[in-house]
Each structure stands twice: as structure tokens, then as C-alpha cells.
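> Sequence isn't available, so here's the structure alone:
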């Protein structure tokens, strides 16, 4: 700190905001917070809609499951649920990694792995639902 930012008595003239400037983003956590809450709400709504679909397939054979999943509305609901849940999972794991992994290199690798894993899970699930839905 330069001597010009101090008073003759030695007290700092820097404001509290100036003291923390450059130490990280203030407000970036708010977007994550709300995005996590919105995806949680979407998951609740989609689970409530998907539950009767899944229950109707319980106890049925493979043909009953395939017949149900070939209906466009059932496939759409399950696809939206899968994508919403994987996105919510990615956000939640990102917060855990950022909070509890302290080594920068490990943190970056974990965040990259988290993103690739959720994309792989979402893509594999979406592929399976779409393949069944289109009769493949």
C-alpha cells in the first residue's frame, strides 16, 4: 500500500469496498443460487408429472415399457426430467467442489470432470430415450 493512501496518523483512507476489490466476484454466487433453486423446482414438477408414467410401467414387461416410452408425451417428460436433473446435479457438484477442494489444480480438474460426466450422463440418457421413442 502506498503512503499516499494513509492519513498523517497512519490510518488507511481506503474504503472497505476498495480493500476487497480484486479478491473475487461479489454477486456471482447469486446466479448459482437462483439457478439451483429453479432447477430444483423444475425437478419437483417434472417428477410429479413423470411419476404416473413410471408407475404405469411397473410390473409390465419389456413391451409395456417400450409401448409407454414410444408415446411422445411420455418421452418428452422423461427427457426434460433427465436433462433438468443432470443440470441440477452439475450445479450442485460444482458448489461442493468449489467449497471443499482447496488445491487450484485439483479443483479445475474436478470441475472439468464434473462437466464432462454430467454431459455424458445426459447425452447417454437422452440417446436412450430418443432411440426408444423413435422405435429404434
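Received it, and whenever you're ready, just let me know what you need. This is a predicted model, so every value here is computed, not measured.
> Could you use CA atoms for every contact and neighbour count after this?
OK.
> name the helices or strands packed onto the helix or strand containing residue 79?
Here residue 79, judged by DSSP states H and E, is contained in helix 72-100. When contacts are defined as 3 or more C-alpha pairs under 8 Å, 6 or more residues apart in numbering; DSSP states H and E, helix 72-100 sits against helix 28-57, helix 104-133.
> give me that answer again for 10 Å
The helices and strands touching helix 72-100, judged by 3 or more C-alpha pairs under 10 Å, 6 or more residues apart in numbering; DSSP states H and E, are helix 28-57, helix 62-69, helix 104-133.
> Alongside the first one, take a look at this:
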């Protein structure tokens, strides 16, 4: 008895029954795990910076280590959110055209805000 549930065409293409579902699942879990220490670090940093003026916050952000962690937090958080929204759209939007348009829009929004956050962080940190 063949326990492979893929169709012969998908077997030939190397695709599973849900195409990239396993990769999506693992990326969502990995980003969630990566966000745990990053969000804890960010929350502690915000508490330590409470009451600080702009100069002190800018000095904090100008550290390469802090800037890298902040950009990682933002980018991984946006990617994780985009993955989650994609699952919701795939599960609850039944019109294929609308589904595709929403998934593409969510991806563009995540990239746009990620780039905007990187540019803003670098301008503040480098004093631009």
C-alpha cells in the first residue's frame, strides 16, 4: 500500500499536497521563537529609556548592536505577522482573485513598513 498522499503529478514536481505548507508552518514557528528574546529585549529597553530625552534615545539607537537588534525585531515581527495574516486570508477568503490580491497586498505592506522602519532607525541612529 502506498502511503504517499501526493498525486503522481505533484510527486514528479516534488510538491507536497499543500505545496509550501510545511515551509510556511516552520517559518511561522521559527519567527515566533526568534521574537521571544527580541521582544523581551525591546520591552526592557523601552522601560530603561522611559523618561529619556531625544538625545539619549538617539545615543542608545546609534549603537550598532542596538540598531541591529531593533531592525531584526521589526523585520522578523513584520514577517511573522505577514505569515499569520496569509494563513487567515487563505482560510477565510474563498474568492481566489481576492485571496491572491490580499496576500500580495499584505506582502507589499510588510516590505514597505520594514524598509520604512530600517530607514527611520538609520536616520535617527546616524543623525541624518
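Sure, I can see it. Owing to the predicted nature of the structure, the values given are computational and were not obtained by experimental measurement.
> circling back to that earlier point, how about the helix holding residue 79 of structure 1: buried residues?
Judged by neighbour count using 16 or more other C-alpha atoms under 10 Å, the buried positions of helix 72-100 of structure 1 are 74-91, 93-94, 97.
> Look up the counterpart of it in structure 2, residue range please.
Per the alignment by TM-score structural alignment, helix 72-100 of structure 1 matches residues 64-92 in structure 2.
> average distance between that stretch and structure 1?
With both structures laid over each other, stretch 64-92 of structure 2 and its partner residues in structure 1 are 0.7 Å apart on average (mean C-alpha distance after the TM-score superposition for structure 1).
> Please apply the same query to stretch 27-37 of structure 2.
Averaged out, stretch 27-37 of structure 2 is 0.5 Å away (mean C-alpha distance after the TM-score superposition for structure 1).
> quick check: that stretch aligns to which part of structure 1?
The alignment of stretch 27-37 of structure 2 onto structure 1 (TM-score structural alignment) covers residues 35-45.
> List the buried residues of that stretch.
Within stretch 35-45 of structure 1, the residues that qualify as buried are 36, 39, 40, 42, 43, counting by 16+ other C-alpha under 10 Å.
> same deal with stretch 114-126 of structure 2?
114, 117, 118, 121, 122, 124, 125.
> between the residues you listed, which is nearest residue 3 of structure 2?
Of all the buried residues of stretch 114-126 of structure 2, residue 3 of structure 2 sits closest to residue 114, with 42.5 Å by C-alpha to C-alpha.
> could you measure residue 30 of structure 1 against residue 109 of structure 1, distance?
Relative to residue 109 of structure 1, residue 30 of structure 1 is positioned 24 Å away (criterion: C-alpha to C-alpha, to the nearest Å).
> make that residue 75 of structure 1, sorry
In this structure, residue 75 of structure 1 and residue 109 of structure 1 are 34 Å apart, going by C-alpha to C-alpha.
> for the counterpart of residue 54 of structure 1 in structure 2, what are its contacts?
Aligning on TM-score structural alignment places residue 54 of structure 1 opposite residue 46 in structure 2. Under the criterion of C-alpha atoms under 10 Å, 6 or more residues apart in numbering, the contact partners of residue 46 of structure 2 comprise 40, 52, 57.
> got those residues as CSV, with distance to residue 9 of structure 2 columns?
Supplementary listing: the contacts of residue 46 of structure 2 in CSV, determined by distance: C-alpha to C-alpha, whole Å:
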residue, distance to residue 9 of structure 2
40, 46
52, 61
57, 57
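> can you put the buried residues of stretch 35-45 of structure 1 in TSV and add distance to residue 17 of structure 1?
Putting those into TSV (distance: C-alpha to C-alpha, whole Å) gives the following:
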residue	distance to residue 17 of structure 1
36	28
39	33
40	34
42	37
43	38
